[in-house]
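Asks: pasting the sequence and the predicted coordinates here, then a few questions.
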Amino acid sequence: MKKILLFILCVVLLENNLSATVIKGYVLDAKNKEPLIGAVVYDQNNMKVNDVVGMDGSFKLNNVNEGSHDLIFKYIGYEIKEKNIYVALNHKVVHMTVFLEPKGLSLAQVDVVAQQNTESNAYAIHKERTAENVENILSAKSIQLSPDITVANVLSRMPGVTVQRTANSGEGQYAIIRGMDKRYNYTLVDGIKIPSPDDKNRYVPMDIFPAELISNLVVIKALTPDMEGDAIGGAMDLILKDAPPSFLFTANLSVGYNQLFFDRPFYQFDHQAVHLKSPAEMYGADYPAKVSDFTINNLKFQRVRALPNFNGGLSIGDRFFHKKLGVIVAVSNQTSYSGSNDFFATPRAKPNVDNMPGFEYMTTRYYSTQNNRLGIHNKNDFVIDKNNRIVLYNAYFQLNKYISRNSVETALGTGVGNVITKDRSQTQLESIYNTTLQGFHTLFPSLSFDWSAVYSKAWANNPDDVQLQYNSTIINAPTLQGLTHKWSHNTDQDLAGYLNVYWKPKFDGSTPEFQFGGMFRHKSRNNYYNEYSLTPELINNEPQSFTTIDSAKFVFQGYNANLGSPVNQNDYSVIENVVAYYGEVKYTLDKLNVLAGVRMEQTDLHYSTPMPVSFVGRTGSQIYSDILPGIHLRYALARNQNLRFSYFTSISRPGYFEVIPYLVSGEYFDEEGNPYLKRSKAQNLDFRYELFPSSSEQILAGFFYKQIKDPIEYSLVQDLGPSSLQLKPQNFGTALNYGFEFVFLKYFKNFGISGNYTFTKSRITTYKSSYQRNASGDLVTDSVLVTRPMQGQAENIANLSFLYKNLRWGLKMQLAFVYTGKYISQVSGYYGLDYWSMPYTTMDFSFDQRLTKEGKLHIFGKARNILNAAAITRIFRPNSYLTGTYQLPDQNSPNSVVVQKEIYKPSYLIGVRYSF
């Protein structure tokens, strides 16, 4: 860390090495007054006196001697300009502003084919300024410089977005937009909604996407009628790389390491030993499994030194047949080793009297995770003629996780030191595939249309999730307890069609644009689940001692235990058809742009399970229609200033698995479904002021307000008995979510500062249980109304980045901070016992240095979590666990209890990039 700060200080000192006399000023486009970043300025009589125009359009010439100087200003595509200036002896600073004129062409006939650099920061800011709705965009250039290699982590740097981390590695996984839980957003790839490999829900895990395949990352916060309406928080659109205007070749290779494994070994199991199918899948549902059908090799953990992380990427593209056919293929392959050291207090099913938190065990967990991430993207576009174009793109994303976990649970207050040890190995295989064929056609100058035919499929396989348990005390050796093997897999397949028609008639000199269209999606989703429980064999009618997994002996105990769970409500099939129609009109009246319209969506969902006919909820359906109006206004105060107002209505459908009456055994609480769960509906308002001082700078400030009817959250309930708690999704009345966003990006020559801040408040009122003594001294459980923030909503979110971009040296650096305020990570069924994730601050550093003059070869580096931030979870109740028999670790407050602490350690990456 000290070396990084010293390096930055040296750069600053070199940058500000002032001479006695300087000439400074700006080089701007003569027409739009935009800075010409990268223009060259030099003294024709002394070539050592030169500079490259910085990010704010400024330049500075040092060591300027007294006398006359012929200054030359050059920029590609602009006329060269020469200015003569005289510097007197007593002049310390000379100021000037120079305007360059674009070069002109005078030809009898010319065909012009132009393509913007869609991966630049200037393009992203331009798209934000001209967008019809409220959105934020991050360009490929910004992503390239960021310390992140996955889309999930990149999202954490965007305004109003927090990212939910995985416990096994601390890496970002799910996005929360404006404090709205991940269920309230959806994911697009090139504007097409994609299915999810998640086994229960609709939302997509964002860590499956490599960041380097992205051309622009768009967070859409106000839906227009032509967009699918099931997002209350917002939508994320991953714009993948387009075919280039000419030959393109880029390749990168990098290696790195996680500091966690400098301090402890990596726990590894044999991935090849995992049986991909359960005995019931291999031999039939009525097959009586034998103990020999199950491998134990995935429980043989080796303590090894983790291999270095490896990342590689390749992009190649060109245009053929007189530029009519464009092709690009991009590949990213990432292998990383990560983990966490975790403390967790295992709660009792029922709290202590007066809703005081009660815990059974103090648990320490050690995770070791190997991630293999693959992304392949191919896009082809063919220009038939000036009125017709066809696009075909294919994308495949894969994330394989191999997770080893060792946990030790120590009983609290027993006096004999009961210890439960659990060894677990998990294999999680996730994939998403999408292929889309699109056509863009112009029939008349006033009439055009486009269409899309889509096939998408997401699938996940969690084969042989195996856990071994053995117990011991201070005075007794470990005894073998049990062994469980679980298999689950699911598929989510979409067949969809889209049609959009555009009509621009002329009325009295004005040209409104009418747009209408529709979509149809047929979704089929299937889930498989099977679990086998094996019991230790008694040795001479005594519990079996545990030494190693090789010597452990198991049997099936109980009726049909060797069949696993061939018929259970966790197996299900869902068919969902969504039909949507919309109409909207766009109109410009002087400085006011109006987009208004309405969307109608009809949802028809049917599910079935293999349960007996007598089972309540064996099959079911949800059929409903929604009318979703919206209006978006943009008023141009000036060329570079906007006022925006948006109103739209939207919905959020329950997860597929949530409406199935399932029951899954969880680690601490069982989970059950809710067939009576309803969709959430929302009214959404946005107001934003926008200022764009230049093509690379912006200031955005806005307010948002959301009223959500029937929001969905998980809560603990007692459906299965007074001594048992289950997590269950439920609707909770009406909720409010509102706040303020501020975004800024400003450059000072080569230095820049970028940041955003979001303040969010939400309010939801629900019933909770209160466990206490009544006036007679009897223990009773009452219901009380409680108002609290929505689950996952952080009141304060902030990002701050210090940038340095020296075009002369070819050096870019970024020191970035991300702050996420406290939020409810788990809603409790009891008053005052919600789990709160505490404020979390990370600091990251990255750099990119050009190695060759022509800029083809670069070296880059990334350092994440430099401050070694720990993720801490608390219950805000008086703390009786500071000392004594029930003492818990890491307690530092009498007013709150630390129930979880996760440590991930910093990680580092360095590599090279070549482009041609």
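Replies: Looks like it arrived, so ask away.
Asks: for the rest of this, base every contact and every neighbour count on C-alpha atoms.
Replies: Noted.
Asks: where's the most centrally placed residue in the chain, which helix or strand?
Replies: When C-alpha atoms, centre = their mean is applied to the chain, the residue found nearest the centroid is Ala152 (2.9 Å). In this structure, Ala152 is located in helix 151-155 according to DSSP states H and E.
Asks: with Leu727 instead?
Replies: Going by DSSP H and E, Leu727 is in strand 726-731.
Asks: how far is that strand from where the chain is centred?
Replies: 25 Å (C-alpha atoms, centre = their mean, to the nearest Å).
Asks: by contact count, what packs against that strand?
Replies: Packing contacts for strand 726-731, counted by 3 or more C-alpha pairs under 8 Å, 6 or more residues apart in numbering; DSSP states H and E, involve strand 670-672, strand 712-717.
Asks: can I get these in CSV including distance to Ala395 and mean neighbour count?
Replies: Listed next are the helices and strands packed on strand 726-731 as CSV, based on distance: least, C-alpha to C-alpha, whole Å; neighbours: other C-alpha atoms under 10 Å:
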stretch, distance to Ala395, mean neighbour count
strand 670-672, 34, 21
strand 712-717, 32, 21
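Asks: looking at the ones you listed, which is closest to Val616?
Replies: The closest of these to Val616 is strand 670-672. By C-alpha to C-alpha, the value is 13.5 Å.
Asks: so after that closest one, what's the next helix or strand?
Replies: Later in the chain than strand 670-672, the nearest helix or strand by DSSP H and E is strand 680-694.
Asks: contacting residues for Lys241?
Replies: Leu213, Ile214, Ser215, Ile328, Ala330, Lys379 (C-alpha atoms under 8 Å, 6 or more residues apart in numbering).
Asks: so which of the residues you listed is the closest to Gln772?
Replies: Relative to Gln772, the closest of the contacts of Lys241 is Ile214; by C-alpha to C-alpha it sits at 54.6 Å.
Asks: ok, that closest one touching Asp242?
Replies: No: contact criterion C-alpha atoms under 8 Å: Ile214 and Asp242 do not qualify, at 9.7 Å.
Asks: compare these two (neighbour count), which wins?
Replies: Set side by side, Ile214 and Asp242 show unequal neighbour counts under other C-alpha atoms under 10 Å, the larger going to Ile214 at 26 against 22.
Asks: outside of the strand holding Leu727, which residues touch it?
Replies: With C-alpha under 8 Å, 6+ apart, strand 726-731 has contacts from 658, 669-674, 677-678, 710-720.
Asks: this is the other structure I want to compare:
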Amino acid sequence: MKTTRFALSAALLASTTLVPVAALAQDADEDVIEVRFQYIPDDRRVTSEVAASLSIDDLATTGDSDLASALVRVTGLSTVGGRFVVVRGLNERYSNTLLNGSPMPSPEPFRRAAPLDILPTNVLSNVLVQKTFSPEFPGEFGGGVIGIETASLPDDRFFSVSIGASGDTVTTGNHGLTYGGSDTDWMGYDDGLRDMPDELAAVFDTTRVGNNLPAAQQQAIGRSLVNSELWVVQQIDTDANGSISIEAGERFDFDNFSLGLLVAGSFSNEWETREGQRGKGAIGAGDELIYENGPPSEDRSGLAPVGEGINNFFGTENEINASGLISVGVDFYNDHSISFLSMALRSTSKEARIEEQFNAGSSAVVRGDYTEWFERQVLFNQLRGEHLFESLGGLALDWRLSDATATRDAPYQRFVNYQYEDVPQTYRYEGDINDNFTRFSEIEDSTQDGGFDLTLPVSLGDFDAELKAGYSNTSRERDAYTRQFAFEQGSDGIPADLLFSRIDYIFAEQNIVDERLRLVETGGLTFPEAYNGRLFVEGYYAGVDVGLTDFVRAAVGVRFEQGTQKVDTFAFPANTADSGQVETRIEEDYVLPALTLTWTFADNLQLRTGYSQSIARPQFRELAFAEFFNTDTDQRFQGNPFLVNTEIESYDARLEYYFGRDQFVTVGAFYKVLENPIEEYIIPIGDGLNTSFINAPEATLTGAEFEFEKSFDFSDRWDGAFFNDREWFIKTNYTYIQSEVTADGTVTIAQGAFGSPSAIELNAAGFVQDGRALQGQSEHLFNLQVGFETFDGRARGALLYNFTGERSRAVANLSDNLPEISEQLPASLDFVYSRTLELGGNDWDFGFSVRNILGEDYEATQSAGGVELPVDTYDIGTSLSLSVSRTW
């Protein structure tokens, strides 16, 4: 579509509030011509909002292979687990991800936010990060919105292939862990080995597995579960990582009509080993912080002192990613376009891990072996159009219809527990029902979205203005369940000499008889196992963008949003009496105003200010009165059905000075007030780390941002090709954030037995340390890029540095005297280089990168009384990658 609008559609623009497009102001008396917009780039001029964007060139410079890695280079952004984006210190629940203007679903059980590590950068054309609310976006807008634009239709025919290989000093070629699995695991697909066995499937929806079943049927179900291929942890030497991507496009031009086709696909197989220490802290008798459960001593004779002991956690994950995209589009009469996009993103994780710890409850050293398989998949289909009607005064209409489904299937999550015996100095399977489990869990998250945006340029007296209005309707539904089973001992039990055998020998078919072992269902005894969550949001907005003077423009708008969120938690199998069902319903209507002012008060110098109101809703799993197990941290958490929405007021200001082409310095400040922010806190249940959720009374967030980008031409200072044929650049940004949570008020927690939660209102001072920072908020964020690009674009290189300050992973539980868990993400120093070489008369693109040059590691700790207790640490290592690509 050949228009002058910016490449991102209006649905993704920070705002359609246009700064004055006239670049000249003339004094009638003195005939002085004043230039105000010489260097202000289009993407900064067409929006009054505080925003940043990543282009294809930016992605090429940093060399990041997935979107989550690329976004940490943006001012004020960080990630959780390298997958979920945190904007301005507000964790991922306060961010929204839009794909071509439509919401992107999440296949993750613990997040509504989409994991951006599964989105490869080769299918993107631009990414917008907007930090100030404007009414064309959904009302759930806390930290910001991430607007992802997929690759547009090609200008000409092309075909491109790229292959890559990488490895790191911790994982590649070193000892790792795995398990047998199926023959096609390396492709990210199971060949049917992990399918639910027919014997279990026959009763799965109607009956709990236990001694209520006929003995023969119960034992047949137990014997039908896959044994050695999915139980036994094996040691291997891990392979290097590999990837391949293919892109192709074609365009057909006719009179007043163009047809385009774009196809892209990628596949990668990667390994990561983590080795470190894990433990759980508690306040001892002398008010000192000690390990309650933690790393054993080297001889496994007991609990090691703080800072000593063995690395008691060792795990290897094999992640296989595959993606495919097809886009078909039509441009006609220069002012109209319609396109259809179908995209599939798939990420499969196969993990084996071992964790040893001294367990205070049993006063023994125990070892847990885990084998897991997770299939995550997103299917996204969208039809959208862009239309400009010159005959209607320049009316622009953008519309979209999308249907997306995200799934996560985790069959055969397995655990077995052993206890260390001094004689014969080896581990022994204890045989208790709590010493093993087999889990089946599944999530399906479906989202349907439709909407349109209208803009119309008008003249209001002496003022030029743009009217805008729009509508959206979003429906989201999530179904999730977890079923857990375990083998318990029968009347005779397991023979004593067999307890020292390999686990597949213990759970062999001949031992699954009523006298020795029988399968029973152990999940759902204290909490329901399943939930259904639904969210319906209907929104309308209207606004005006008006030029008050030649250099001052205001954008005023309001969004009307009706939202209903409902979560039903229920036991398996569900029955007509709804036994154990817990229903949560939040139904709220909102009027959300937004105001921005842009004043270009001097040459290439402009000031933006803004005010807005927005909300954040609890996530489904936070509302579900069920217990979940987070495999990333090996901790349990439970939902709170009494949570309410968070309401947010935001104030923003940013001063921007553009002193050359793509050269600028900006300074900004922001302030937010959050009423009822949702926080995760520690609860003392069992031997591991457990958490739940509360609405803190109130929080404030204050911050400042700084950006600087400048290019240098050294050809007039030093002679030589190394300086004469290239432009050098420096890009840096820094964000300072300070937040405070108040304890002045009450919090509501959920307590009670299965299916019967009670709302307990307590003094917030028992859960919130007055004045502490928000969970997940880092005080300091810093990025630096120093590099070059040759004038012909055939070579570029950069040294990249990223720092994210310490932040809270889980807040303290003051009533139980449990300190918070703080995490320090590794600061990363990277070097990337790419070059195009002519070989055999053809151009070949080569890429090289070194990541985490300093070898920084991850560490999460608890601190009290001058003692810092590591609760989760592991090495990351330095990685090296190579790639080669060719385009025809």
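Replies: Received it, and whenever you're ready, just let me know what you need. Note that the structure is predicted; figures quoted are calculated from it, not measured.
Asks: report the contact partners of the aligned residue in the first structure for Thr132 of the second structure.
Replies: Aligning on TM-score structural alignment places Thr132 of the second structure opposite Ala222 in the first structure. By C-alpha under 8 Å, 6+ apart, Ala222 of the first structure lies in contact with Asn133, Val134, Glu135, Gly234, Ser646, Tyr647, Phe648, Asn684, Asp686.
Asks: restricted to buried residues, select the residues you listed in PyMOL.
Replies: Restricted to buried positions by 16 or more other C-alpha atoms under 10 Å, the PyMOL selection for those reads:
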select buried, resi 133+134+135+234+646+647+648+684+686
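Asks: make sure Arg282 of the first structure is indeed in a helix.
Replies: Quick fix: residue 282 of the first structure reads Met, not Arg. Yes: counting by DSSP: H, G, I helix; E, B strand; the rest coil, Met282 of the first structure is located in a helix.
Asks: list the contacts for Thr760 of the first structure?
Replies: The contact partners of Thr760 of the first structure, by C-alpha under 8 Å, 6+ apart, come to Arg178, Gly179, Asn737, Tyr738, Gly739, Phe740, Gln793, Ala794, Glu795, Asn796.
Asks: aligned partner of it in the second structure?
Replies: Aligned by TM-score structural alignment, Thr760 of the first structure pairs with Ile737 of the second structure.
Asks: where's its match, which helix or strand?
Replies: Per DSSP H and E, Ile737 of the second structure falls inside strand 726-742.
Asks: what distance do you get for His322 of the first structure to Pro566 of the first structure?
Replies: From His322 of the first structure across to Pro566 of the first structure, the span is 60 Å (C-alpha to C-alpha, to the nearest Å).
Asks: compare neighbour counts for those two and give me the winner.
Replies: Neighbours were counted for His322 of the first structure and for Pro566 using other C-alpha under 10 Å; Pro566 has more, 20 against 6.
Asks: the closest residue in space to the more buried one that isn't next to it in sequence in helix, strand or coil?
Replies: Distance criterion C-alpha to C-alpha, 6 or more residues apart in numbering; nearest residue to Pro566 of the first structure, sequence neighbours excluded, is Ala285 at 5.8 Å. Following three-state DSSP, Ala285 of the first structure is assigned to coil.
Asks: then the one 10 residues further on?
Replies: Using three-state DSSP, the structure places Thr295 of the first structure in coil.
Asks: which one is Glu317 of the second structure nearest to, not counting chain neighbours?
Replies: Leaving aside its sequence neighbours, Glu317 of the second structure sits nearest to Glu351 (C-alpha to C-alpha, 6+ apart; 4.3 Å).
Asks: so what does the one you found match up with in the first structure?
Replies: Glu351 of the second structure maps onto Ile403 in the first structure, by TM-score structural alignment.
Asks: again, but for Ala469 of the second structure
Replies: With TM-score structural alignment as the criterion, the equivalent of Ala469 of the second structure in the first structure is Phe516.
Asks: roughly how far does that match sit from Ala580 of the first structure?
Replies: Taking C-alpha to C-alpha, one finds Phe516 of the first structure at 11 Å from Ala580 of the first structure.
Asks: same check on Asp571 of the first structure?
Replies: Distance from Asp571 of the first structure to Ala580 of the first structure, by C-alpha to C-alpha: 29 Å.
Asks: check Gln730 of the first structure too.
Replies: Plainly put, Gln730 of the first structure is 27 Å away from Ala580 of the first structure if you go by C-alpha to C-alpha.
Asks: would you map the helices across the second structure?
Replies: 42-45, 56-62, 67-71, 198-204, 215-224, 228-231, 503-506, 620-623, 721-724 (DSSP state H).
Asks: pick the most deeply packed of these.
Replies: For those, the largest average neighbour count (mean count of other C-alpha atoms under 10 Å) is found in helix 620-623, namely a mean of 26.
Asks: that one vs the first structure, mean deviation?
Replies: Once the two models are superposed, helix 620-623 of the second structure sits on average 1.4 Å from its counterpart in the first structure (mean C-alpha distance after the TM-score superposition for the first structure).
Asks: where in the first structure does that helix fall?
Replies: Counting by TM-score structural alignment, helix 620-623 of the second structure corresponds to 656-659 in the first structure.
Asks: need the residues that contact that stretch.
Replies: Contact partners of stretch 656-659 of the first structure, identified using C-alpha under 8 Å, 6+ apart, comprise Asp199, Lys200, Asn201, Arg202, Val574, Glu672, Gly673, Asn674, Pro675, Tyr676, Leu677, Pro729.
Asks: number of nearby residues for the first one?
Replies: In other words, Asp199 of the first structure. 22.
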